[in-house]
Every structure is written in structure tokens, then in C-alpha cells.
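Asks: whatever this is, show me its structure:
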Amino acid sequence: MLTDKELKTLNEQVYQVDPNYKSKSQKVYTNKADDELKERERNRIRIADNTLKVISVRNGKWGFQGMAVAPVKGGHVDYSQVTVVAAGTDPSQPIDLLEALDAATDIGSLQESSAEQFVQDIMENHPNWKITQLSGYSQSSYMLKVGAKFHIPTTVFNGWFQYGSLSKKEKEFMKSHSDWFINYRKKNDSVTVWNDFNSEFFNSEDYGTIVWLDGDSHDLADWKFDKSGMVKLPKSSAMTADRIKQSQTLLNVKFSQAMFRLKYLRANFFESGGGLSSSEKIYLDSAQALAIVSTARVEFNLALSKVMKLYQNGIKEQEKLWEETVREARELGDYLEDWEVYEALEEAGFTHEAIVDTPTQLYQHKIRQVKQTSEKFKSLEHEIKGKISELVARDKELAQQLKSS
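Replies: Below is the predicted model of the structure:
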């Protein structure tokens, strides 16, 4: 499956399916064979170290543009990993602007029917192809609806999408498979604000698919990505409730993608040799264990953030209790010296050691314990990664299979 970063690039490129996009001098994408390409046409997209072949295009009704691509591995097109992307709003096209307005209502964009037909035609006309991902941007976030209809994982950016446009069956599927669908959105996006005021309170239920991130840009170029190609969360010294929710949503998506990848690899291994070799079985088991441990580690760290905040607040509350009690005691004994106030409090068992020092030591001990557990998760994750690397380094055949998958 393609990463978020690769999907972002495809969402930028898909407009060029339209021969009239921006400039007639710009090259356009086509699914023609190499020997049929004209001067202005191309059928491959290069993203970092990956080459994708354009295998189907659609310049359809209501201003719709769509493109299906598949990775090129070892000189061959891998039709078992097809990604379909639909173009967002082209401001230079009046029909696109009208459809963007439709997309803000529960009827949804009329382009969605064109996208649905495009995906359906691919599945019916090419039964040996497997569509593994859908993607869209802005108003073409109606791809979420297409994904829910055909049960295909979908990732969209700056989603101008009303979930009320989903059918009952689509809503049920999205609700039960929310980790298959993700809608990356900025809280203060000045474009999608007209869709639902950029607030979960004004939107129909999103079934946990929206990942709300800080920012006001609607530009695809402004999304940032981590080393794995996933949308990057901003660094923060404190884990707010929103950030924890975002982290958990992204974690579910990453885990789902990892499991989907393993399922695909297992199928490829079986097809290549009729069964699993010992190395292949060890690799799959180790990779699954790694995905589980990595997920558990992040989940634990999210919980750790909550616990740390709880303990830190506890320490502050104890210090506050001590200071307020001393202040009240001083007010009651206007003629007493400080040492006399403290002595009177000590006789009642109210000492700094009992109220602040001892609880603080307990909280700090608990913090050390959870940090040690976090380190154990990290160590186990590192150990599994090392074993996988050793296995791949020893088994050249396995390494070649992984490279071509």
C-alpha cells in the first residue's frame, strides 16, 4: 500500500488527466502503451524511489478526473496493488466550483457517481486487478463514500465531505471498519469551514475517521510527513486530549495497514512457492509480533502521558494543600511565631513530610515504574527488528521477494 506522502503526491498529479488542465503545454497522464504516447503524454509517475504505472484514467461528467495506478516492480506492473485517486476542485473550472458547493450538503457531490462508476468499471473489466486503496482531496473526499460502498481502505486530505450523504449500509460498514478510513483535516481550514464549520459538533457523525490537526491551510503542499511516510503530528510537551485522540486514530490506521500488508505478503508467498518456507513463516510471525508490540508500546505511552499528568497534578495538589493550610493557620494565630505555627501543625500530624514529601516520593516511584515498562516495550521492539533484519540478510530469496512486493 502507498504511504500518506505518496498519496498526497498522487492527489497533486491527478488533475493532469484533464488535457486542458492549466496549460496545453503541460504533459498529461494517460494509460496508453509506451509506443502509443504522444509528445504531451506520459504514463508513469515517479515518487521518490518508486515508479507507478498509470493503468486507467477517466475524464468524466461533472468535472470528474480520476486515475488508477499500480507499482512497477522488477520491470513488471503489480496489478495486485492498485490505487485509485480522484481530483479535487479545480478553481479554473466553473463546474468544479458548483460541485464543491454540492459537496457541502447531504446530497453530496455529483462527481461521486462518476467516481463510483470509474471504480466499478475497473473491477468489472479487470477482475485480475485488486484495488487496495482510494484517495481524494478537498471535495473529492467523496472517495470515502466510494470506499464504504466497495469496502476499500480510503485516505483523504482536507475532506470537504458530509457523512450524512452515506447510505445506511455505507454508514454501517464505515462504523464497523473505521480504521479503514481516514480524513486528515485542519481545525482552521478556511475552505472546509463552510462545510461543517470545522467542528465535530456541527458535522454529522464521522465514525472516528477525522483526524483533527492544528493549522489553517487547505494546501496539500503544507502536509508534513514522518520517516515512514505517515502524516506527522506536531511535537508538543503536553499530550492534550485532542492530541491523544489523534494519536490513537493514526495508530489504528498504521496497525490496520501493517496487518493488510502482512496479509498481502502471505498471499504472495503462497503464490510464489505453493506454501510457506521456514524463513517466510518466521518473517510473517515476527512482522506480526512487531506490529503488535509497536502498537502496544505507543498505546502504553499514550496511557503513560495520562498517568504522568495525573501524578504531576497530584504533586501540585499536595503542595497547594500544604501552603493553604499553613496560610490559614497563620491567619488563625496572628500572635504566633512561624515556628509555633509549624509546631502546632506537627502536633496534629500535619507536617511537610507527611503531606508533600511522602506522597511525592510515591508518585515519583510510580512514574519510574511506568517509564521502565515503556523502556521494556522499546527494547523488545528493537530486538524483534534486529531479528527480522538478520533473517532477511541471511535469506536472499526472501529479501528479493520483499523487495518486489
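
Asks: every contact and neighbour count from this point should use C-alpha atoms.
Replies: Will do.

Asks: how about the helix or strand containing A267: buried residues?
Replies: Secondary structure assigned from DSSP states H and E places A267 in helix 241-273. By neighbour count on 16 or more other C-alpha atoms under 10 Å, the buried set for helix 241-273 is 243-259, 262, 264-266, 268-269.

Asks: which strands and helices sit next to it?
Replies: Packing contacts for helix 241-273, counted by 3 or more C-alpha pairs under 8 Å, 6 or more residues apart in numbering; DSSP states H and E, involve strand 210-213, helix 278-332.

Asks: tilt between it and helix 278-332?
Replies: Angle between the axes of helix 241-273 and helix 278-332 is 170 degrees (criterion: axes from the mean of the first three to the mean of the last three C-alpha atoms, to 10 degrees).

Asks: one more sequence to fold, the one below, so I can look at both together:
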Amino acid sequence: MATERDYNVFADEAYQIDKARAKNEDRAPLLKGDILEGTKLSQSYIVLEVADNNKNGMQAMAVAPIKDGIADTSEIIIAYAGTDFDDKLDVLTDTTTIVGGDVNLSIPQWWSAPKKIDGQAISAQKFATSIKNSYPNAVITTTGHSLGEYLAIYIAAENQWKNTGFNGPDPYNILSDDAKKWIKENPGLLANYRNNYDKIGNFGGNKTGAAILLDVSKGGYNPAKSLDYHGLSTWQFDKSGNLVAPGRSSRDSRLAQMEATTRYQLWNLSVLSNKLRKNHGGLSSSEEIFINSREALIVVNGVSTMMQDGLNTVIKEYQQAINEAEALWKETVERAQGIGMDLSYEEVMGALASGGATQANIVGETTAFYEQRIASAKQMLEEYTTLITEIQTSIDQQLVKDQQLAKDIQF
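Replies: A predicted model of the protein is given here:
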């Protein structure tokens, strides 16, 4: 599963599709078949398709992870390019579609009335439809930056997909009634990370509910850096690829991503179940076993992540309490020595002891108390891990009973 940093990289790479821009920069554009890899990505990806519409300025790409040397098309990410301010068509889209809410573009003609053409939102949907038709069993998600995220949220909502992107204006003004209904009934599947001081990315409010507003300004608002607040490079990630920011810990990021992923997997499972029911009026016994087992596995994995994160956090907090007790004792001794400068170390210790302050009761008792709780938490974590393994093994055994069904569904 792609990480938040993976989505950030894809949103950035989408800018490299524009052939005209590539020519001006004297480099090759991003093409179908290109491999995306590097230390920022969690794994290598291959570009399945690209779109570079020179009539309205829309660029997009579809990528899939590479597993065992081949493209794993069970998971596909569609990334849309944001605004290139040197591209008049992008700027026209910003004013016409984002601001005006019109999905068509009117191209000025000096010899006649403006020519009306499909805008980027329409082309973005056509590209998404082509990918969906080419890979009907894929779990598809979207991403983008700025205008690209505006389009990515729009496409995700219209197709009932998950989205993770950055600094995008809100596309509620162009959503269909069905899409508006879907996002209301399925909160949390759209994640549009915005900088608190980003005037561009915060345009349009947050009627989709996708915005996750964070302060990554590092020192408060500075008008001279207004464009910097809109940049992809402002976002920081931990070693696992989770987005981190002031007020949002790495654990918060992992849990938020896990919750969204679990919700999306369950949603896709329900779509799959409905599809199977429509095909022949109901579920066969093997299909029902598969659906129920898969749902159980998704829930188990989600709960497991929360439980493990919670217990690990508790253990860290207990260890911090021990460290604080040791620091308190050290500070107590230093202050006492500062007050009684003419006293020996033994005399200082005696004075502290007479007042009830000893290393044994400040550090020793605290350490013993929390070490016992750390041991209990570790035992609980071990027992829970064993339980989860047993549950997963049982579910896997159920799924093995119908391997062909699992292969056909490619879930």
C-alpha cells in the first residue's frame, strides 16, 4: 500500500509529464513504461499510462508498484499535475473551473468568438475511466498537488475512490449530486493536506470535508514566503513514509492512515460483494466465505495496528516517567549541593533523607512501579500478537479453500 510520502512523490512527478515544459527544460518528459524509484519511495513503481492534453493543459499518469519484477496492477495510483504558471491553459483552468465552477474552457480566438472545449476536469475523468476499464480489478486511488489535487479529489469523489493529496482547492463546486452524497456518507476517504497559511490551497473552503489543516510554517506567517506555503517540499515524513507536522505525531499519522485505509478496504469489499450479487443474483457459499473472511481480516489488521501502537505508546510513556524520576533526583541533589556549599556530599544526602527525599523513594520506587507495568504491557502485546496471528491463520485457511475465487477477484 502506498505511503503518504509515495503520494507526495507522485504528485511531484506528475509535473514532469508536460512535453512542452520538458522541451523548455531540455529534458525527457515522463513516459509510459518509465520506472519511478529512489529513497523517497517505499518501493519501485512503473508508469502504466500518461495523458498530456495540449488542448486544455491536463496532465496525468497512472502508476503501479513493481512486485517480483512485474507491475502489480491490483493497486493503481492516478496522479494529476498541478498548475504550471507558465502554461496559459493551466491558469485559465484555475480561473474558469476552480474559481468559476465551469468544467468547460473558453479558448480566446482573435478572429472569432471564444472556442468552447472540454476542460481539465472532463479530461481527468476520461483518463480515470480509461484506467478503470483497462484494470477493472484494481483498487484505484488518486493524488495531486494544487490544481492536481483539486482534480484528484473530484475524480475520487465521482468514482468513489480514496484520495491522498496536497494543497488542493476544494472542488465541491463541480461535484455531481451523487458524489456529494457519497462523500457525506463516507467521511475520511479524502485526505487533502493543507498548510494553514496557504492562500492558494485553502481556496474554496472545505465542503468536501477532505481538508486536513496543519501548520508547517516553522515560525508563523511570513508574507514574503506565501508561495512557499503552497509547495510540496514543505511536507515532512518519517522513515516509514508517514506525514508528520507540529501537533501531529508520527503515531497520529500512522493511525489516521490506517483508519482511512481500513475504511477504504471495507468500502471496496462492499462494492465487490454487490458486484458479485448482481452477476448471479446472490453469493455462492465460497464467495460468502471469501467476503466474510476478507472483511474479518481487514478489521483484524486495523484493530491490530491500533492496539500495537497504543501499547507501544504506553511503554514509551512509562519509560519516560522513569527517566523523569532520575532527572528529578539529579536536579534535587544539585540544588541541595548549591544551597549547602559548605557541606560534604554525605551531609547533603543526610539532610535530604531527613526531609524524606532519598534516591530510593524518588527513583527506586518509581522505577520498580513502572518497570512492572512495562513488563505487563509487553506481555499483553505479546499475547495480543499471538492472538492476531491465530486469527489471521484461521482466516487464511478459509481463503485457501477457494484459491481460484481469490485469484479471479484479485482483491
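
Asks: most packed of the helices and strands packed on helix 241-273 of the first structure?
Replies: Across those, averaging neighbours per residue (mean count of other C-alpha atoms under 10 Å) puts strand 210-213 on top, at a mean of 20.

Asks: how far apart are that strand and its match in the second structure?
Replies: Average distance, strand 210-213 of the first structure versus aligned residues of the second structure after superposition (mean C-alpha distance after the TM-score superposition for the first structure): 7.7 Å.

Asks: which strands and helices sit next to that strand?
Replies: Counting contacts by 3+ C-alpha pairs under 8 Å, 6+ apart, strand 210-213 of the first structure is packed against strand 181-186, helix 241-273.

Asks: off-centre distance for stretch 357-364 of the first structure?
Replies: 38 Å (C-alpha atoms, centre = their mean, to the nearest Å).

Asks: what span of the second structure lines up against that stretch?
Replies: Under TM-score structural alignment, the match for stretch 357-364 of the first structure in the second structure covers residues 364-371.

Asks: ok, now stretch 283-296 of the first structure?
Replies: Against the second structure, stretch 283-296 of the first structure falls on residues 290-303 (TM-score structural alignment).

Asks: which other residues reach the matching stretch?
Replies: With C-alpha atoms under 8 Å, 6 or more residues apart in numbering as the test, stretch 290-303 of the second structure has contacts from 258-259, 262, 265-266, 269, 273, 388, 392, 395, 398-399, 402, 406.

Asks: stretch 108-122 of the first structure now?
Replies: With C-alpha under 8 Å, 6+ apart, stretch 108-122 of the first structure has contacts from 56, 58, 60-64, 66, 84, 86, 99-103, 129, 139-140, 142-143, 145-146, 161-162, 165.

Asks: looking at those residues, which are in helices?
Replies: Residues of the contacts of stretch 108-122 of the first structure located in helices (DSSP state H): E99, A100, L101, D102, A103, M143, K145, V146.

Asks: please identify the buried residues of stretch 203-221 of the second structure?
Replies: For stretch 203-221 of the second structure, by 16+ other C-alpha under 10 Å, it's G204, T208, G209, A210, A211, L214, D215, V216, S217.

Asks: now do it: distance to the chain's middle.
Replies: With C-alpha atoms, centre = their mean, you get 15 Å for stretch 203-221 of the second structure.

Asks: same deal with stretch 170-182 of the second structure?
Replies: Worked out by C-alpha atoms, centre = their mean, stretch 170-182 of the second structure lies 21 Å from the chain centre.

Asks: show me which positions of that stretch end up buried.
Replies: Residues D170, P171, Y172, N173, I174, L175, A179, K180 are the ones in stretch 170-182 of the second structure that count as buried (16+ other C-alpha under 10 Å).

Asks: just those now: which is nearest K162 of the second structure?
Replies: Nearest to K162 of the second structure among these is A179, at 12.6 Å by C-alpha to C-alpha.

Asks: relative to L147 of the second structure, how far out is that closest one?
Replies: Plainly put, A179 of the second structure is 19 Å away from L147 of the second structure if you go by C-alpha to C-alpha, to the nearest Å.

Asks: the nearest residue to R42 of the first structure once chain neighbours are set aside: neighbouring residues, count only.
Replies: Counting by C-alpha to C-alpha, 6 or more residues apart in numbering, the nearest residue to R42 of the first structure once its immediate chain neighbours are dropped is Y29, at 5.1 Å. By other C-alpha atoms under 10 Å, 25 other residues sit near Y29 of the first structure.

Asks: also T132 of the first structure?
Replies: For T132 of the first structure, using other C-alpha under 10 Å, the count is 21.

Asks: got it, and S344 of the second structure?
Replies: S344 of the second structure: 11 neighbours (other C-alpha under 10 Å).

Asks: how near is it to G350 of the second structure?
Replies: Distance from S344 of the second structure to G350 of the second structure, by C-alpha to C-alpha: 10 Å.

Asks: and what of L272 of the second structure?
Replies: To G350 of the second structure, L272 of the second structure is 74 Å away according to C-alpha to C-alpha.

Asks: do the same with D178 of the second structure
Replies: Counting by C-alpha to C-alpha, the gap from D178 of the second structure to G350 of the second structure is 77 Å.

Asks: what does Q319 of the second structure give?
Replies: From Q319 of the second structure to G350 of the second structure the distance is 29 Å (C-alpha to C-alpha).

Asks: repeat that for L214 of the second structure.
Replies: 52 Å.

Asks: before we move on, what about A81 of the second structure?
Replies: In terms of C-alpha to C-alpha, A81 of the second structure sits 71 Å off from G350 of the second structure.

Asks: who's more crowded, those two?
Replies: Remark: of A81 of the second structure and G350, A81 carries more neighbours, 31 against 14, as counted by other C-alpha under 10 Å.

Asks: so who does T261 of the second structure touch?
Replies: Contact analysis of T261 of the second structure by C-alpha under 8 Å, 6+ apart lists L189.
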